[in-house]
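Participant: Attaching a predicted model along with its sequence, questions to come.
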Amino acid sequence: MAKFVLVAGAWLGSWAWDEVVPELRAAGHGTHPLTLSGLADKQGVPAGQQTHVQDIVDEVEHHDLRDVILVGHSYSGIPVGQAAERIGDRLARVVFVDSNVPADGESFVSSWPDGRAMVEAAIAENGGFWPPLTADDYDGQGLTGEQIARIVGGSTPHPGATLTEPAVLARPLGELPATYIKCLLDGDKVGDDVAALLTSEHWRLVEMDTGHWPMFSRPRELARILLDAAAA
C-alpha cells in the first residue's frame, strides 16, 4: 500500500485534493493531502521556500510513512522535488503535476524571465504575498464555472518568499524515480528543464488533455494516473 502525500500549487491548500483522495483511498492507499505554511488553514504562519520543504519532510517523518508517493502540483513541484531527496528510502516515486521543478540555486521566479518583474512587483505591492488569480485567469483550462468559483473562493495569498528563495538540491533530480504529468491545455510541450530530465531512464511522461488544475477538471483521471505511478 502506497502513501500519497499531495501538495497543491500556489494559493491552494489540502482541500484542492478533495475529489482525488476518495479515489486513492478506494484503491487501498493512504492519503495525506497537505497544506503548506502560510496558506489556507495555515494562514499567518511565516514561510520561505525551505519552510515548505520542511513541511513536506515533517509530514512524512511525523507519520513514519514508507512507500511514499510525493505529488507536487504547479509551484509545489519545487519544494516537493527537494523533499523527495531528503526523505531517502522512504520515497517510492515523485509525481510532478504540470509543475515547476527545482534547480539548485534557482527560485520559482528564476524560470519566469518575462514575468519575474511582474511577480516580484505584485509581491511588493501586496505586503509580501502573491495575490490569487481572478476568475478570468482560469479561462481555457477545461474548468466549469462552478469549478472556477470553487478555486477562486478557496484561494489565499501566497507567501512571496517561497517564490523568490533558491532551491537546494544535493544531487541531480534526474536520479529520482519520477512521473511528469503534462496538462496540454496549459501548453502542449514541457519546458526545456523538464525535457532534459525526461531523458533520464528514471523519468516518464504522461499527458492529460485538460488544463493546469486537473485535480478539479479531471480528478478521476488524475487519480488513475497517480495509481499507475504507484504501481510503476
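Facilitator: Received the coordinates, thanks.

Participant: use CA for all of it now, contacts and neighbours both
Facilitator: Fine.

Participant: which residues of the chain fall in helices?
Facilitator: With DSSP state H, the ranges of helices along the chain come out as 21-26, 49-62, 77-86, 116-125, 145-154, 161-164, 192-197, 214-217, 219-231.

Participant: in the last one, what's buried?
Facilitator: Meaning helix 219-231. Buried residues in helix 219-231, defined by neighbour count with 16 or more other CA atoms under 10 Å: 219-220, 222-223, 225-227, 229-230.

Participant: which secondary structure elements does that helix contact?
Facilitator: With contacts defined as 3 or more CA pairs under 8 Å, 6 or more residues apart in numbering; DSSP states H and E, the packing partners of helix 219-231 are helix 21-26, strand 91-97.

Participant: With distance to residue 95 as extra columns, can I get the buried residues of helix 219-231 in JSON lines?
Facilitator: As requested, the buried residues of helix 219-231 are exported to JSON lines (distance: CA to CA, whole Å):
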{"residue": "219", "distance to residue 95": "15"}
{"residue": "220", "distance to residue 95": "16"}
{"residue": "222", "distance to residue 95": "11"}
{"residue": "223", "distance to residue 95": "12"}
{"residue": "225", "distance to residue 95": "10"}
{"residue": "226", "distance to residue 95": "8"}
{"residue": "227", "distance to residue 95": "11"}
{"residue": "229", "distance to residue 95": "8"}
{"residue": "230", "distance to residue 95": "10"}
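
Participant: Just the closest of those residues to residue 147, please.
Facilitator: residue 219 (11.6 Å; CA to CA).

Participant: any idea which residue of the protein is furthest from its center?
Facilitator: In the chain, counting by CA atoms, centre = their mean, residue 125 sits farthest out from the average C-alpha position, at 25.1 Å.

Participant: Can you get me a residue count around the nearest residue to residue 163 once chain neighbours are set aside?
Facilitator: Nearest residue to residue 163, sequence neighbours excluded (CA to CA, 6 or more residues apart in numbering): residue 108, at 4.9 Å. Look at residue 108: counted by other CA atoms under 10 Å, it has 24 neighbours.

Participant: next up, a second structure to put side by side with the first:
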Amino acid sequence: MDILLIAGLWLHGSTWDDVAAALRSHGHRPVPLTLPGQGDGSAATLEDQVAAVLAAVDAAPGKPAVVGHSAAATLAWLAADARPDKIAKVVLVGGFPAADGKPYADFFELRDGVMPFPGWEPFEGPDSADLDEEARRAFAAAAIPVPGGVATGIVRLSDERRFDVPVVVVCPEFTPTQAKEWISAGDVPELAQVKHLEFVDLYSGHWPMHTQPAELARLLAAAADPV
C-alpha cells in the first residue's frame, strides 16, 4: 500500500527518510511529501498544501493511507474530507485535526509573514524529553519557517463521509487514555464522530520520526495492513 507521509510544522519531507526506509522493509511504498512552502521559499497558503496532498492521493495506484504528524493531522483530515472514497485510512501521529472554521496552526507569532520555529521553551517536557542537545540543535538549524498563509489558513470541512474513513491515533508524548479523555471532553470534536477509531501507544516525544523511526514505521505498517 502507498503510505503518504505529511510532516508537521517546520519540517521538510526528508524528515521521514528513516521511517520510509523501514516502511519499505515492511512491504509498503512510502511517499514522503514536501509541500509548497516547505523549503521552496514560496508564500504558500493552506489551500496550496491541501492541493498538493490531494494530488498525491489522486496519483496513488490504489487507496493510500494518509499519515499526518502534529499540525499536519489537519492536512490528513482535510484529505479525508475531500477524498473520502479514495483513502483507506488516516493515521494521526501526535496531533489532532482542527475543526471547520478554525485556523490551521496559528500557534506562534508571525514575523515578516512567516512563523519561525520558536525555540525549545514551548516544548519542554514530554514533547522533547527524548531529544538530546545535538538533536535539538540540528532540528532548530533545519527548521523551515511556516508561511503565514499556511499557519493562519482557515480549515474548511464539508463532507460528512469523512467520518466513515478509519482513523488510527498514534500517541507519542501522550497516552491513549489521555487522548480518549480529550475527545470525550469535547476538545477534539472531529474525532468524536469518527466511526472506526483506534489508538496505539508509542513511547517517545513529539518527533518519533527522529527518535523512534523503526518503531514508528512498524506501527504505521500495522495500521496500513488490511485486517
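Facilitator: Sure, I can see it. This one's a predicted model, so the numbers in the text were calculated from it and none came from an experiment.

Participant: Kindly provide the TM-score of these chains.
Facilitator: The TM-score (TM-score structural alignment, normalised by the length of structure 2) is 0.85; 217 aligned residues with a CA RMSD of 2.4 Å.

Participant: picking that back up, closest to residue 178 of structure 1 among the buried residues of helix 219-231 of structure 1?
Facilitator: Nearest to residue 178 of structure 1 among the buried residues of helix 219-231 of structure 1: residue 229, at 8.4 Å, using CA to CA.

Participant: Touching, the closest one and residue 93? I think so.
Facilitator: Yes. Residue 229 of structure 1 is in contact with residue 93 according to CA atoms under 8 Å; the separation is 7.3 Å.

Participant: rewinding a little: what's the closest of the helices of structure 1 to residue 205 of structure 1?
Facilitator: In terms of CA to CA, the element of the helices of structure 1 nearest to residue 205 of structure 1 is helix 192-197, at 9.5 Å.

Participant: counting contacts, what elements does that closest one pack onto?
Facilitator: Of the remaining helices and strands, none touches helix 192-197 of structure 1 by 3+ CA pairs under 8 Å, 6+ apart.

Participant: what is in contact with residue 229 and residue 93 of structure 1 at once?
Facilitator: residue 179 (CA atoms under 8 Å, 6 or more residues apart in numbering).

Participant: so which of the helices of structure 1 gets nearest residue 69 of structure 1?
Facilitator: Between residue 69 of structure 1 and the helices of structure 1, the shortest separation by CA to CA is 6.7 Å, and it involves helix 219-231.

Participant: so the closest one versus strand 91-97, what angle?
Facilitator: Between helix 219-231 of structure 1 and strand 91-97, the angle comes out at 150 degrees (axes from the mean of the first three to the mean of the last three CA atoms, to 10 degrees).

Participant: on that earlier part again, how about the helices of structure 1 in a markdown table, adding distance to residue 102 of structure 1?
Facilitator: Shown next, in a markdown table, are the helices of structure 1 (distance: least, CA to CA, whole Å):
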| stretch | distance to residue 102 of structure 1 |
| --- | --- |
| helix 21-26 | 26 |
| helix 49-62 | 11 |
| helix 77-86 | 5 |
| helix 116-125 | 16 |
| helix 145-154 | 25 |
| helix 161-164 | 11 |
| helix 192-197 | 9 |
| helix 214-217 | 21 |
| helix 219-231 | 20 |
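
Participant: Out of these, which is the most enclosed?
Facilitator: Mean neighbour count (mean count of other CA atoms under 10 Å) peaks for helix 77-86 among the helices of structure 1, with a mean of 26.

Participant: What range does it cover in structure 2?
Facilitator: Under TM-score structural alignment, helix 77-86 of structure 1 corresponds to residues 73-82 of structure 2.

Participant: Settle this for me: residue 79 of structure 1 is touching residue 103, isn't it.
Facilitator: No. Residue 79 of structure 1 is not in contact with residue 103 according to CA under 8 Å; the separation is 10.6 Å.

Participant: Can you check which residues contact both of those two?
Facilitator: Shared contacts of residue 79 of structure 1 and residue 103, counting by CA under 8 Å, 6+ apart, come down to residue 167.

Participant: tell me, stretch 147-155 of structure 2 lands on which residues of structure 1?
Facilitator: The aligned range for stretch 147-155 of structure 2 in structure 1 is 159-167, by TM-score structural alignment.

Participant: just stretch 207-220 of structure 2 next, same as before
Facilitator: Residue span in structure 1 matched to stretch 207-220 of structure 2, by TM-score structural alignment: 213-226.

Participant: now the nearest residue to residue 182 of structure 2 once chain neighbours are set aside: how far from residue 194 of structure 2?
Facilitator: When the adjacent residues along the chain are set aside, residue 182 of structure 2 lies closest to residue 188, with 6.6 Å between them (CA to CA, 6+ apart). Applying CA to CA, to the nearest Å, the value for residue 188 of structure 2 to residue 194 of structure 2 is 11 Å.

Participant: same thing with residue 66 of structure 2?
Facilitator: On the measure of CA to CA, residue 66 of structure 2 and residue 194 of structure 2 end up 16 Å apart.
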